[in-house]
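K.L.:
what shape does this take:
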Amino acid sequence: MDAFQIGPFAIPWARFQVFLALLAMVLLAEAWARKVDRRLGPWAYNAILLGLVGARLGFVLENASVFARDPLSALYIWQGGFSPVWGILAAGGYTLMALPKNLWRYALFSALAAGLVFGVFLVQRKGGGEEVRLPSVTLATLGGTPVSLQDFRGKPLVLNLWATWCPPCRRELPMMVRLSQENPEVRFAFVSQGEGPAVVRSFLEEQKLAPEWVLLDPETQLSQALKTQGLPTTFFFDREGRLVARHMGELSEALLLGYLRVLR
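P.N.:
Next comes the predicted model:
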């Protein structure tokens, strides 16, 4: 499961998981605030805010060369990209400065509650999960030539499911095409969902994009095979066709480069 579904809206599961963990931390801190010291309530909200800011700044610094090309992209937090270690250091430093020593243990218990909730949901997601492999699906190129996805085995594969009507897909596609050209050791395939060749070809020509592999999936059979809940969704398969990672939602260049490092 890629996301938590609320009607037509899909929230990436990793973000929903973090939300539940931080909610547990706030609730416990508020309970301590009523029984022990009211300063624990504001501490929780400030620690979370500074932790998120620290995690984002840490990620930006770790990928400084990427963000230097487009500094404003550091503000595109909807793309994801947070370093947990930096976030913990920022929140922990704030805690040590903001709370007296006699309250540190309550802050620690609240943080441990968040970690416990996160860990429980993480184990539930991974537990019993069977290995996902590249589906045996045959699609078509823009010219109508049939292509079996099994033919892509032998090299690492980035499989991007997208559509021309999807704003996040349109934003990330130029960057992904560029990286596909800069990383020839990894194969990229861009699979249009539910659209015909005329629509896809017109969009690519308008955007002056020429990916090596653009495939059509008008019946969305690949989305069904991979149980995709929203677009864009990107899958990362190793050279044997085993799923290494999946990402629902828009990708930043820094995140995509991180996935490529793992894929190699």
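
K.L.:
contacts and neighbour counts: CA atoms only from here.
P.N.:
Noted.

K.L.:
from residue 243, how far out is residue 153?
P.N.:
Residue 153 sits 12 Å away from residue 243, going by CA to CA, to the nearest Å.

K.L.:
do the same with residue 135
P.N.:
Residue 135 is 10 Å from residue 243, by CA to CA.

K.L.:
these two - which one has more neighbours?
P.N.:
Between residue 135 and residue 243, counted using other CA atoms under 10 Å, residue 243 has the larger neighbour count: 19 against 15.

K.L.:
alongside the first, I'd like the structure of this one:
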Amino acid sequence: MQAVSIGPLIFAGDRLAAIVGIGAFMAVTWVLSSRLDPRIGRWSSWALIAGLITARLGHVIENTASFAAEPWRILAVWQGGFSWPWAAASVVAVSVALVRTRRTAIGAVVSLAIALFAWNVVWQLTNATPSTPMPHVALENIKGGDTSMTAFMGKPVVVNLWASWCPPCRREMPMMAEVAAARDDVTFLFVNQGERRTTIEGYLNKEKITLSNVLLDARTDVPRHYATPGLPVTLFIGTDGKLQSVHVGEISREALSGALSRLLAE
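P.N.:
Below is the predicted model:
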């Protein structure tokens, strides 16, 4: 599954891979700087700073229309959203400017190679998504009666696991509701985890959020079925009812749009 739990912390697979890769880069360059050439440390600091800034800047530029409507999200880095080709270009530029000796060049190549290897290992270990079928469980519909998720098969389905006490869920919910209302090619199911009907209705009414398909998962059967940790989690399910991809944590408008495009393409 595309998430890893470490004690109370939950990391999406791609983010954990990035953290491990950056950690490996910093550790290796620290060792090489102290034992091989101090200039490697100066290069690595500027390469890391420039890489992260330009990766975020590149993502914003690639999604200008989306960020123009909500410019504050440029700083919402917790949602993810980095363009690594931009980062690679900036690292190359920093290297051209600062790498002047053979030792520094060797240190740069070794540290980047080890960082990329560490990133790739974690990515490969966490990137697999099992083709899990929809669970055959009856969930209470907020409009009354029981509904099974399998009743929505035949059309791509997006399942958002959420709760009103969860801050990231509350942040992403208005955007999710907006996208769900605008799409008729995908069915959105908002599966609440363990809350009472009155609590859910109170939250939606207070925030003036309208959702078409709200299901109550009182026993948290759905996350157990898919083995997903934490909230929020967004599941992307194909027309055959099998899981295609998972997004763990708060999802951005760009990430949702990209996942929907891949879901419809498959």
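
K.L.:
now stretch 58-67 of structure 2: buried residues?
P.N.:
Going by neighbour count (16 or more other CA atoms under 10 Å), the buried part of stretch 58-67 of structure 2 is 58, 59, 60, 67.

K.L.:
just stretch 50-60 of structure 2 next, same as before
P.N.:
In stretch 50-60 of structure 2, counting by 16+ other CA under 10 Å, buried: 50, 51, 52, 54, 55, 56, 57, 58, 59, 60.

K.L.:
make sure the first one is indeed in a helix.
P.N.:
Yes. Note on residue 50 of structure 2: a helix contains this position according to DSSP: H, G, I helix; E, B strand; the rest coil.

K.L.:
ranges for the strands of the stretch 51-200 of structure 1?
P.N.:
Ranges of strands within the stretch 51-200 of structure 1 are 138-141, 146-148, 157-162, 187-193, based on DSSP state E, counting those that start in this stretch.

K.L.:
for residue 232 of structure 1, find the nearest of those strands.
P.N.:
strand 157-162 (5.0 Å; CA to CA).

K.L.:
now the closest one on structure 2. Mean distance?
P.N.:
Following superposition, strand 157-162 of structure 1 is found to deviate from structure 2 by 0.5 Å on average (mean CA distance after the TM-score superposition for structure 1).

K.L.:
stretch 16-32 of structure 1 now?
P.N.:
Mean for stretch 16-32 of structure 1 is 1.5 Å (mean CA distance after the TM-score superposition for structure 1).

K.L.:
in that stretch, what counts as buried?
P.N.:
Across stretch 16-32 of structure 1, burial judged by 16+ other CA under 10 Å covers 17-18, 21-32.

K.L.:
I figured residue 18 of structure 1 hits residue 118, correct?
P.N.:
Yes. At 6.7 Å, residue 18 of structure 1 and residue 118 qualify as touching, with contact defined as CA atoms under 8 Å.

K.L.:
returning to that earlier point: now, which of the buried residues of stretch 50-60 of structure 2 sits nearest residue 73 of structure 2?
P.N.:
For these, the nearest to residue 73 of structure 2 is residue 60 (9.2 Å; CA to CA).

K.L.:
test my guess that that closest one contacts residue 74.
P.N.:
Yes. Taking CA under 8 Å as the definition, residue 60 of structure 2 is a contact partner of residue 74 at 6.8 Å.

K.L.:
show me whatever sits in contact with both of those two.
P.N.:
Jointly contacting residue 60 of structure 2 and residue 74 under the rule CA atoms under 8 Å, 6 or more residues apart in numbering are residue 67.

K.L.:
quick one: the helices in structure 2?
P.N.:
13-35, 39-62, 64-69, 84-98, 102-126, 167-182, 197-207, 221-226, 253-265 (DSSP state H).

K.L.:
residue 148 of structure 2 is nearest to which of these?
P.N.:
helix 221-226 (10.9 Å).

K.L.:
what's the burial count for residue 240 of structure 2?
P.N.:
Residue 240 of structure 2, neighbours per other CA under 10 Å, totals 14.
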